[in-house]
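[1] only the shape, not the letters, is given here:
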């Protein structure tokens, strides 16, 4: 005989269970916790049968007794009138309302068992009545018994279990008023989980009907379905699940470099492999939906697999601090608590210095325009900055922000001479610069001035104390806490942009220097901080070749340029979408055109900690459909790689 398994189930809004999917022996239990209902089903069938209609997780009697108490008073229903056994269906009306009306903690269960032995007993009884050739009433009774046998019969195990006898009596009264059949009650005491489990399991029909002939409640097959009604979340206080509109085709991911990230709504394990992450990861969802927890989970799992380098940029600061305390050997940088400095003007490493200078200037002009918001006023600031930067690089590989600001002021005052004075355009720009009112010039460069005047900013950006080459070494974990609430949004954007750029060029330099391309995972929370950099689009399309893999997260699509959204969706192998607003649901439904309509409905109704996962297929693998994942949290069990 197949063993009976206990499950904790969660009704889905808009779906009704098909009792035929529960098998021929099952028990339906409702636990009133005192304020809400919990639903349990014990059946011989596998979880997949239940998961078609409800969310399911395996449960144990030990877990159940933690809620009900270990020593319980148990009461089982027996029929008062033996004629009810032969002629009347025992039906308990609306079990969820019955359990809710209990008003205090208590467990109410109905066990259902279908066995042909019961049919044979009824056929035998009918034949006996007919042979007796009794009264016309006897023949009518025999026909009624035969009719019930032909429809199929189930035995019922109606029971309650509570901590006190007063509540037990209340349960007996509730059952009695909910049925047209009269009951008498047999009481027991369950002192161990094993004893309770003995009462929870459905009856073994043949045994019970022979030992207690005429005492066991019986019901026709059609009426079983009337009793198997799950609590309606619109009426009863019960933990429920939203209807899953997406399939649960979980991609197969096994191997030493694979790890669990969560489970489907029905408990199937969902795993990712390092090869999935190496195709870049895109995470999006509203604040509080679970993005940060997922990023932490990835850091833990990738670090546990070993061999890869991880760099985390956290513009809030909390995640980096938590990871630093959770993972030994990590290197934490914080502008205040663990000070570091980083010079945005450092030349990237390249064999051709002139090329490096040109690249550095182009990048810096974009940073200054987007991060520092330097505007074009009476003087062409962009042109001026280009010439000044080239002049500064002619004397140093690491000029500073203060050097840049002071040089521009020196040009204005006539204390500094730069550039080719035979160049008409340069002479004209210098002339326009020097004709500006001093206040107008300071206003034009107001966002650059603090990096020359403020001691904290000057020290933070005057040199690079971070060893980027070491950061890319195998097994390293580097955490950048850049709390924008402390350093300000503009500085946080500048530092974030600089880290991304330096990491990119350090990865580019490895092949030329003959260094191994150790996988580097660059995790960027608040991705919008760097989304305006034209370099980002290049990194998404080219970085994999150099062993650099991006994992980016932000709140909504309006934070980043439209063209970049398309590039990100095209160039990321893993997409994880938490709850988003309707407009974003429309845009993000394109992650799988075949399921676009279902995705639009699903993405706006996800609960916290749940997300839609879309993984690109591996070579030779059909592209897996999107699926809903209940994500694990860092520190939860069962998450070892392998």
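    Noted; the coordinates are in hand. Everything numeric here is computed off the predicted structure, so don't read it as measured data.

[2] going forward, measure contacts and count neighbours with C-alpha atoms only.
    OK.

[3] tell me where the stretch 1-150 of the chain has strands.
    Taking DSSP state E, counting those that start in this stretch, the strands of the stretch 1-150 of the chain run over residues 5-11, 25-32, 37-43, 54-58, 72-79, 106-114.

[4] hmm, I typed the wrong one, I wanted the stretch 201-350 of the chain.
    Taking DSSP E, counting those that start in this stretch as the test, the strands found in the stretch 201-350 of the chain are 218-220, 258-263, 269-273, 281-284, 309-314, 331-333.

[5] quick check: angle from the third one to strand 258-263?
    An angle of 140 degrees separates the directions of strand 269-273 and strand 258-263 when computed by axes from the mean of the first three to the mean of the last three C-alpha atoms, to 10 degrees.

[6] of the strands of the stretch 201-350 of the chain, which is nearest residue 387?
    strand 309-314 (31.9 Å; C-alpha to C-alpha).

[7] starting at the chain centroid, how far to the closest one?
    Here the centre of strand 309-314 is set off from its chain's centre by 20 Å, with C-alpha atoms, centre = their mean, to the nearest Å.

[8] second structure follows, compare the two:
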């Protein structure tokens, strides 16, 4: 079976690596952003030129990511969205060059770079925004490009300048193919240990990877349904790594054959729209000991077999479960979890090394590529003058 596990702590990934059977060794892909020597490339602006709808998905996903990280309803606004939407659209309209996230701030801070991209843009609406709106607002006005620039670029600076993040998001080509991982039923293990890379970077990478997986799942619509192989996506601390687009998968999971297994600690952590999508579509539910408020919300899923007190007073390692078997809900029951099996630490080391050599790129080569890209663009801008 194909599977992806997103772990914000790292311990689960370490345990799983030591349990992988020999016949699946070559299927393992380990995404570990703390590996500074051989970073894996993750370019979220990379889309299929034959699927223009992917550009819209990417732009909407990034707007949702910023809303998730910075609560843009309070600190953003329609003009922020308008500027960012048109900046990303402008970059992705250039079919000759694959953009990366580090190019987005340059649209705002480098006027010559902006004009170069406009000269190659085939989209009249994007051109009109920049030439008739953004570049026409007088300096000093609130919505002038000069005033908006630091506000937008500052949202990117924290991870573009980060030693862990830059070599990952600055690579033109993603070094892992998410659609291929799904179709070939590989094992993708995502170690987002917050203690190593920080909370913000962990959340951002998790959101980017979930977005990539969703886009890959949506692209499977081109395959006959019987040819779509099940792919299982496990997300720990689910609430930190999802945007509203996850509701589509929750409601149409069977169509895309992306099976979600999600865990979180409190109902209140979920946005209303996402909470409704979960409880309106979930097939299997397992609940360990919860607090009073969560018990009040969850009890309706398990009545009349169990009540709120049962849920509040569960013993350690004991859970209440309700399953969907052949599309028929079972009677709720209690279950006790088994102790975790002991893995082989030597196998874990071997698999991590195999994965980084297969999918990672030496940091020196990445930095050289970035330097050459900037140098070439500087030369191109001089020629334009």
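    Nice, I can see it. No experiment lies behind these values; they were computed from the predicted model shown.

[9] quick one on the thing from earlier: and of the strands of the stretch 1-150 of the first structure, who's closest to residue 205 of the first structure?
    Residue 205 of the first structure sits nearest to strand 106-114 of all the strands of the stretch 1-150 of the first structure, at 6.4 Å, using C-alpha to C-alpha.

[10] what span of the second structure lines up against the closest one?
    Counting by TM-score structural alignment, strand 106-114 of the first structure pairs with no residue of the second structure.

[11] check the offset of that strand from the chain's centre.
    Offset of strand 106-114 of the first structure from its chain centre (C-alpha atoms, centre = their mean): 34 Å.

[12] cool, stretch 111-128 of the second structure as well?
    For stretch 111-128 of the second structure, the distance to the chain centre is 28 Å (C-alpha atoms, centre = their mean).

[13] again, but for stretch 181-198 of the second structure
    11 Å.

[14] thinking again about what came up before, nearest to residue 319 of the first structure, out of the strands of the stretch 1-150 of the first structure?
    strand 54-58 (30.1 Å).

[15] where does that closest one end up in the second structure?
    Counting by TM-score structural alignment, strand 54-58 of the first structure pairs with no residue of the second structure.

[16] make TSV from the strands of the stretch 1-150 of the first structure and add mean neighbour count and distance to residue 396 of the first structure to it.
    Converted to TSV, these look like this (neighbours: other C-alpha atoms under 10 Å; distance: least, C-alpha to C-alpha, whole Å):
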stretch	mean neighbour count	distance to residue 396 of the first structure
strand 5-11	22	66
strand 25-32	25	75
strand 37-43	23	70
strand 54-58	21	64
strand 72-79	22	82
strand 106-114	25	78
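
[17] how about the strands in the stretch 151-300 of the second structure?
    Taking DSSP E, counting those that start in this stretch as the criterion, the stretch 151-300 of the second structure carries its strands at 187-191, 231-235, 258-262, 285-287.

[18] can I get these in a markdown table including mean neighbour count?
    Formatted as a markdown table, those follow (neighbours: other C-alpha atoms under 10 Å):
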| stretch | mean neighbour count |
| --- | --- |
| strand 187-191 | 23 |
| strand 231-235 | 20 |
| strand 258-262 | 18 |
| strand 285-287 | 17 |
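
[19] of those strands, which is nearest residue 56 of the second structure?
    Of all the strands of the stretch 151-300 of the second structure, strand 258-262 sits nearest to residue 56 of the second structure, with 21.1 Å by C-alpha to C-alpha.

[20] to residue 618 of the first structure, which of the strands of the stretch 201-350 of the first structure lies closest?
    Closest to residue 618 of the first structure of those is strand 269-273 (C-alpha to C-alpha; 10.6 Å).

[21] and that closest one, which stretch of the second structure?
    Structural correspondence for strand 269-273 of the first structure: none found in the second structure, per TM-score structural alignment.

[22] same question for stretch 359-369 of the first structure.
    Using TM-score structural alignment, stretch 359-369 of the first structure corresponds to residues 57-67 of the second structure.

[23] average offset of that stretch relative to the first structure?
    By mean C-alpha distance after the TM-score superposition for the first structure, the fitted stretch 57-67 of the second structure averages 1.6 Å away from its aligned residues in the first structure.

[24] what residues does that stretch touch?
    44-45, 72-73, 81, 84-85, 88-89, 204, 207, 211, 215, 243-245 (C-alpha atoms under 8 Å, 6 or more residues apart in numbering).

[25] if we go to 7 Å?
    Stretch 57-67 of the second structure is touched from outside by 45, 72-73, 81, 85, 88, 207, 211, 243, with contacts defined as C-alpha atoms under 7 Å, 6 or more residues apart in numbering.

[26] export the strands of the stretch 201-350 of the first structure to CSV and tack on distance to residue 471 of the first structure and mean neighbour count?
    Formatted as CSV, the strands of the stretch 201-350 of the first structure follow (distance: least, C-alpha to C-alpha, whole Å; neighbours: other C-alpha atoms under 10 Å):
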stretch, distance to residue 471 of the first structure, mean neighbour count
strand 218-220, 71, 24
strand 258-263, 23, 22
strand 269-273, 22, 21
strand 281-284, 20, 23
strand 309-314, 7, 24
strand 331-333, 9, 20
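
[27] mind putting those into JSON lines with distance to residue 624 of the first structure?
    JSON lines is the format used below for the strands of the stretch 201-350 of the first structure (distance: least, C-alpha to C-alpha, whole Å):
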{"stretch": "strand 218-220", "distance to residue 624 of the first structure": "44"}
{"stretch": "strand 258-263", "distance to residue 624 of the first structure": "16"}
{"stretch": "strand 269-273", "distance to residue 624 of the first structure": "12"}
{"stretch": "strand 281-284", "distance to residue 624 of the first structure": "16"}
{"stretch": "strand 309-314", "distance to residue 624 of the first structure": "27"}
{"stretch": "strand 331-333", "distance to residue 624 of the first structure": "37"}
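
[28] residue 592 of the first structure is nearest to which of the ones you listed?
    Nearest to residue 592 of the first structure, of all the strands of the stretch 201-350 of the first structure, is strand 281-284, at 14.5 Å by C-alpha to C-alpha.

[29] helices of the stretch 1-150 of the second structure, residue ranges please.
    Here the stretch 1-150 of the second structure has its helices, by DSSP state H, counting those that start in this stretch, at 11-17, 53-70, 72-75, 78-92, 104-109, 111-119, 124-128, 145-160.
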